[in-house]
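**Student:** Turn this into a structure:
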Amino acid sequence: MKIALMMENSQAAKNAMVASELNLVAGDLGHEVFNVGMTDENDHHITYIHLGIMASILLNSKAVDFVVTGCGTGQGALMATNLHPGVVCGYCLEPSDAFLFNQINNGNAISLAFAKGFGWAGELNVRYIFEKAFTGKRGEGYPIERAEPQARNAAILNDVKVAVCKDVVESLKAIDQELVKQAVGSTQFQECFFAHCQVPEIAEYVRTLID
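**Tutor:** A predicted model of the protein is given here:
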């Protein structure tokens, strides 16, 4: 699995720690992690709004399989990512949230709070969230007797999102293009995207923004 870590300006100072914990867990499981920003407070500037655009491009182009994101409360990043087609993001404050999202919703992104409630042993909480997010079979349901209706409802929700969301390139073009240009502007994002993008139409669109 290819996993993208993306953090915005307010919590960029924690990126090195979060990236270390993610690599510790995901790397040991054989996953590949891409730290696409911000890597520190002086890096290419992005907000939680940009995170949603970045997640949409990376997931819909199949450049990555999963996105780990967040902001101060995790709420802004959650809303910004779930706005976009093809992105199903869960809110994880503790390891049980990651486990239940994995089992019930089986989405492709999680949003963490990197400031609210982030105190003593915060790095351990992050590590245990990642352990629950990336271990075990996905979508099996919990409790197990609810597995069938949970899987059915998750599929229905995905169908509803497809129905109400525009084509990914069309939706990106409908956004203020300066926002999208800023979202794709970092070197680390572009390296990850262009090396692994599997949808030529999305690659072509992104190139129009950076050329």
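**Student:** going forward, measure contacts and count neighbours with C-alpha atoms only.
**Tutor:** OK.
**Student:** any idea how far the residue nearest to residue 188 when sequence neighbours are not counted lies from residue 193?
**Tutor:** Setting aside the residues directly before and after it, residue 188 is nearest to residue 36 in space (Cα to Cα, 6 or more residues apart in numbering), at 5.0 Å. Shown here: residue 36 relative to residue 193, a distance of 9 Å by Cα to Cα, to the nearest Å.
**Student:** compare with the first, here's sequence two:
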Amino acid sequence: MQLEAKDVGFRYGDGPWLFQRVNVMLEPGEIVGITGPSGRGKTTFCRILAGFESPVEGTVHVNGAPLPKSGYHPVQMVLQHPEKATNPRWKMHKVLNEGYQPDKELLDLLGIEQEWLTRWPHELSGGELQRFCVARALGPNTRFLIADEMTTMLDANTQAQIWHAIMSIAKQREMGILVVTHESKLMQRLCHRVIDFNEFD
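**Tutor:** Okay, the predicted model is just below:
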């Protein structure tokens, strides 16, 4: 199963193009990094891959077929700010079970404690919240994970634990990962290849 963006371009209305002619292929089990300055449209491109935005031009396919309009999406995205991705009116067990019900093995791997399940989002730290967002994204039907500055705001220990869990699961499932980050050391450690978003203008 492949995730392919072909000649993808995006702009708001009649404004300038954020990017054009983006061609990216992500294979199962492959880890690809995306780098480039802020404001170049990296997050918008990720949102297109995850089905949150539609491209102005070009196409996105998973295994040769258009992205699904309903059901569990095979491309899941984890954002930099977990508080923006969680409903403040839901306790964490409901947040976690929004798409599927993760097993205890995954929760343990991510360091999610059982007592956190009955808390509200505001009662958790950013690192604790992000663990839930990652767990929610790692459903059994996830084939590709997009990590958009996912651990930038977290301490080194939390970063290491989250990435260890993701890499372990990705290896087991042959899951492709797209990593967006400004951290060059993280790119070097994780990625098989890196795409410079400055190329797409």
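**Student:** Send over the TM-score of the superposed chains.
**Tutor:** The pair, once superposed, lands on a TM-score of 0.32 when counted by TM-score structural alignment, normalised by the length of the second structure; 109 aligned residues with a Cα RMSD of 5.3 Å.
**Student:** that older thread, so who does the residue nearest to residue 188 of the first structure touch?
**Tutor:** Taking Cα atoms under 8 Å, 6 or more residues apart in numbering as the criterion, residue 36 of the first structure is in contact with 4-6, 186, 188-189, 192.
**Student:** mind checking the SS state of it?
**Tutor:** The three-state assignment at residue 36 of the first structure reads strand, by DSSP: H, G, I helix; E, B strand; the rest coil.
**Student:** do you know how far it is from residue 173 of the first structure?
**Tutor:** As defined by Cα to Cα, residue 36 of the first structure lies at a distance of 22 Å from residue 173 of the first structure.
**Student:** what does residue 19 of the first structure give?
**Tutor:** The value you get for residue 19 of the first structure to residue 173 of the first structure, if Cα to Cα is used, is 31 Å.
**Student:** Tell me which residues of the lengthiest helix in the first structure come out buried.
**Tutor:** Among the elements of type helix in the first structure, defined by DSSP state H, the one spanning the most residues is helix 147-164. Taking 16 or more other Cα atoms under 10 Å as the neighbour-count basis, helix 147-164 of the first structure is seen to contain the buried residues 150-151, 154, 158, 161.
**Student:** Which helix or strand lies directly C-terminal to it?
**Tutor:** If you walk from helix 147-164 of the first structure toward the C-terminus, the next helix or strand you reach (DSSP states H and E) is helix 168-174.
**Student:** other SSEs contacting that following helix?
**Tutor:** Using 3 or more Cα pairs under 8 Å, 6 or more residues apart in numbering; DSSP states H and E, the elements in contact with helix 168-174 of the first structure are helix 48-60, helix 200-210.
**Student:** want to throw those into a markdown table with distance to residue 113 of the first structure?
**Tutor:** Rendered in a markdown table, the data for these read as follows (distance: least, Cα to Cα, whole Å):
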| stretch | distance to residue 113 of the first structure |
| --- | --- |
| helix 48-60 | 12 |
| helix 200-210 | 29 |
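**Student:** Comparing those, which stretch has the densest surroundings?
**Tutor:** Using mean count of other Cα atoms under 10 Å, the stretch among these with the largest mean neighbour count is helix 48-60, at a mean of 25.
**Student:** Pull out the buried positions in the next helix or strand after it.
**Tutor:** If you walk from helix 48-60 of the first structure toward the C-terminus, the next helix or strand you reach (DSSP H and E) is strand 66-71. Residues of strand 66-71 of the first structure classed as buried: 66-71 (neighbour count, 16+ other Cα under 10 Å).
**Student:** right, and the helix or strand after strand 66-71 of the first structure?
**Tutor:** Sequence order places helix 75-82 as the next helix or strand after strand 66-71 of the first structure, per DSSP H and E.
**Student:** helices and strands around that next one, which ones?
**Tutor:** Checking 3+ Cα pairs under 8 Å, 6+ apart, helix 75-82 of the first structure ends up next to helix 48-60, strand 66-71, strand 89-92, strand 109-113.
**Student:** I appreciate the help and will end here.
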